[in-house]
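Colleague: sequence first, predicted model second:
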Amino acid sequence: MRIALLTYSTKPRGGVVHTLALAEALVALGPAHGVDAVDVWTLGRGGDATFFRPVDPRVGVRAVPFPGVDGEPVGARIERSIRVLGEAFGAAAGGAGGAGGAGGAEYDVVHAQDCISANAVLRAGVACRRTVHHLDTFTTPELVACHDRAVAEPSALACVSASVAAEVAAGWGREPVVIPNGVDAARFAAGAVDRAGRAAWARRLGRYVLALGGIEPRKGTLDLLEAFARLRASSPDHADLELVVGGGETLFDYRDYRAAFDARAAALDVEPVVLGPVDDPALPSLVAEAAVLGFTSVKEGFGLAAMEALAAGVPVVSRDLPVLREVLGDTVRFGTGVDDFTRALDAALRRPGDPAPGRALAASYTWEAAARRHLEWYARGSPRDAPRG
């Protein structure tokens, strides 16, 4: 079986992390389990030819050049992303009516991980499967169309949680298979015992509340900022705390949200430390050294960053979403708004609790198990798996 996995970026976003880990788990299973080759296709923005971290050399990496255009509107960037990736993939995979059926001439399975890559494949005339990690609400017309088509038209759908699968069923009348994420629990557990790495972060940042994923609406960063300000003002015990934000590479334009965040931070007399993308080897110790992870997203598909924090033994304060109740259970503290987050952060700092249940939960999700379930899904086929004309 020749498998193409497609994602939209080389940067460390959740869907990209998922794509690479799944690709590596699939090639590790190898021919004994019917896997002959796995290629990952992506857009190489800004001259990128590789991903944010080294990839198992058994995985083929096909980064399609995607130069930046100054002043390009979001909608035009999305359309160009779809066109550029679609043209490159269609040329390789055979395009409409390709000899390889659902996968075109080169692949037996084509599996897109986001709306941009799904639209690219569909535009190339190749049927594809798609993982819907989470559902979003957009106002940009091009994004609205991209999002809807990427749920409605792929030959088969998977979701990483039952909660998101239920949203897809309610909104589109489709029944995705549920295949949970894997978690590289051992890597983040190792971060907890990386004394040198943790000490370096402690020297640089002091004691900190950590947020991952950048400053953007979906991550609910403004709510965490408000809660942090209240927390720090509530007691001398918290006066030394810093708010640290890591990550945040995206194709979308969140400048207005970032401006609102910066203005509100200044009004609250908070100076967050905004790290931007963190070098992959340094991430586990950054997470492990955090006093608490603030996970206040308003939309999530699984909660991978929260799982990684649990693997590192770090307490987590999470927004109370059905999907996060489903996946994280009683291993984290939940809140529905700023007041709740403030109280939960205070409790996590004062009484972190036993990390063992969280560590065990994170370790129970493996990428090998995820890869095996994907192979079962691929083998089942779909009535829509046919060349597109």
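Modeller: That came in fine, so what should we check first? Residues are numbered from 1 along each chain as shown.

Colleague: CA atoms for contacts and neighbours, from now on please.
Modeller: Fine.

Colleague: helix, strand or coil for Thr331?
Modeller: In three-state terms, and counting by DSSP: H, G, I helix; E, B strand; the rest coil, Thr331 is coil.

Colleague: now it: how far from Val160?
Modeller: 19 Å (CA to CA, to the nearest Å).

Colleague: with Arg13 instead?
Modeller: Distance, Arg13 to Val160, using CA to CA: 15 Å.

Colleague: ok, these two, which is more surrounded?
Modeller: A direct count of neighbours by other CA atoms under 10 Å for Arg13 and Val160 places Val160 higher, at 25 against 20.

Colleague: the more buried one against Val132, yeah?
Modeller: Yes - the pair Val160 / Val132 is scored as a contact, 7.5 Å apart, by CA atoms under 8 Å.

Colleague: the chain: strands as residue ranges?
Modeller: Secondary structure of the chain (DSSP state E): strands located at 2-6, 37-45, 59-66, 109-112, 129-132, 156-159, 177-178, 208-212, 242-246, 273-276, 292-295, 316-319, 333-335.

Colleague: run the angle between the first one and strand 37-45 for me.
Modeller: With axes from the mean of the first three to the mean of the last three CA atoms, to 10 degrees applied, the angle from strand 2-6 to strand 37-45 works out at 20 degrees.

Colleague: packing partners for strand 2-6?
Modeller: Applying 3 or more CA pairs under 8 Å, 6 or more residues apart in numbering; DSSP states H and E, we find strand 2-6 packed against helix 14-29, strand 37-45, strand 109-112.

Colleague: this is the other structure I want to compare:
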Amino acid sequence: MKIALLSYSTKPRGGVVHTLALAEALAALGEDVTVWTLGRGGDGGFFRPVDARVQLRIVPFPDGPGGEPVGERILRSIGVLRAAFDPAPYDVVHAQDCISANAVDGRCVRTVHHVDHFTTPELAACHERAVVEPYAHICVSRSVADELAVGWGLKPAVIPNGVAYDRFATTDPAARESWRARLGRYVLTVGGIEPRKGSLDLLEAYALLRSAHPGLRLVIAGGETLFDYRDYRARWEQRAAELGIRPVVLGQVAEEELPSLVAAAGAFAFPSVKEGFGLAAMEALAASVPLVVRELPVLREVFGSAARFAATPQDLAAELGSALTTDDPFRRAAGHALAARHTWAEAARRHLDFYGTLPAG
């Protein structure tokens, strides 16, 4: 089977991580897989090496004019990918985001990782078309599938993410100690500073937590995104100054260094207000790091007894404090077992089963 997996970026965002891991697992099963994406900022490759069995088509996406609005950048992204991609050679065209689904005018399978609510008109229209127009849908959790059922009358298949369990479960002790020597004791979050990640709530929680743990640091990794969150980031920085705290913002961390950064953390905070699965949080469980997540139905579904849950900044501070000071072998064992069950090989087999149900042509 010839399969095209379409994404919008080469950077380590959740959907891109998903795309590459799925492509590699499908190729390992003997399928002919090509990943198409946009190379932003001069990128000619992905953020990590990709299995040679996967073909890569990275379409150059030149920088736009200074101050290019988000809406115009979205429309330009769609147009550039549409002009480059020819669906004719493929048995399955599978888009992982609204940009790539729009680039093929909805003639695709679409994985809806989570449902967004945009205010930028071009983004809102892009999101709506990318839900309505594809002829088949996959979601990574039952909660998101239920949102599509209620909001659009769709019946998506549910195929959870895999996780690179071994990468996070077997990190180098020296690499972990190197992070601890550099950062001290820390709470980690991965995903950057943006509204969906609950970054302002995490600031408030950290300010409360620091009073009981004066040497503790808040470390934030990741964050490359297509969207413009400058105003939110400015509010976040202003609030940090008001609270008298200085989180450590690492930005994008090299792929080979990320597992040890995660494993060296005292706790992992995942206060997102909108998620479809929570891959970064699942990686923390693989690394035996105590996990505190937002009280959301989807995160209850995915993490169950393996995580602690918090609805407010006050709850988040309290649960992080407990995670830092209380050894919980039951949650740790549950987290290991949960992460180990979510393999990309199983996700790939389920995708192939699903592709087999699609109408020919």
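Modeller: That came in fine, so what should we check first? Predicted, not measured: the structure shown is a model, and the values here were computed from it.

Colleague: after superposition, what is the TM-score?
Modeller: TM-score of the superposed chains, computed with TM-score structural alignment, normalised by the length of the second structure, equals 0.98; 358 aligned residues with a CA RMSD of 0.9 Å.

Colleague: same list (the strands of the first structure) but as a markdown table, adding distance to Leu222 of the first structure and mean neighbour count.
Modeller: Shown next, in a markdown table, are the strands of the first structure (distance: least, CA to CA, whole Å; neighbours: other CA atoms under 10 Å):
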| stretch | distance to Leu222 of the first structure | mean neighbour count |
| --- | --- | --- |
| strand 2-6 | 32 | 23 |
| strand 37-45 | 28 | 22 |
| strand 59-66 | 31 | 19 |
| strand 109-112 | 31 | 26 |
| strand 129-132 | 26 | 26 |
| strand 156-159 | 28 | 24 |
| strand 177-178 | 31 | 20 |
| strand 208-212 | 11 | 24 |
| strand 242-246 | 12 | 22 |
| strand 273-276 | 14 | 14 |
| strand 292-295 | 11 | 28 |
| strand 316-319 | 13 | 27 |
| strand 333-335 | 15 | 22 |
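
Colleague: could I get these as CSV with distance to Phe52 of the first structure?
Modeller: Formatted as CSV, those follow (distance: least, CA to CA, whole Å):
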stretch, distance to Phe52 of the first structure
strand 2-6, 16
strand 37-45, 11
strand 59-66, 12
strand 109-112, 19
strand 129-132, 21
strand 156-159, 24
strand 177-178, 27
strand 208-212, 16
strand 242-246, 14
strand 273-276, 13
strand 292-295, 22
strand 316-319, 25
strand 333-335, 31
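
Colleague: list just the one of the ones you listed that sits closest to Ala192 of the first structure.
Modeller: Nearest of these to Ala192 of the first structure, taken as CA to CA: strand 292-295 at 13.2 Å.

Colleague: so the closest one corresponds to what in the second structure?
Modeller: Mapped onto the second structure using TM-score structural alignment, strand 292-295 of the first structure spans residues 267-270.

Colleague: got a list of contacts for that stretch?
Modeller: Residues from elsewhere that reach stretch 267-270 of the second structure (CA atoms under 8 Å, 6 or more residues apart in numbering): 186-190, 197, 202, 262, 281, 284, 289-294, 320, 323-324.

Colleague: related to what we said a few turns ago, Gly182 of the first structure is nearest to which of the helices and strands packed on strand 2-6 of the first structure?
Modeller: Proximity to Gly182 of the first structure (CA to CA) singles out helix 14-29 among those, at 7.9 Å.
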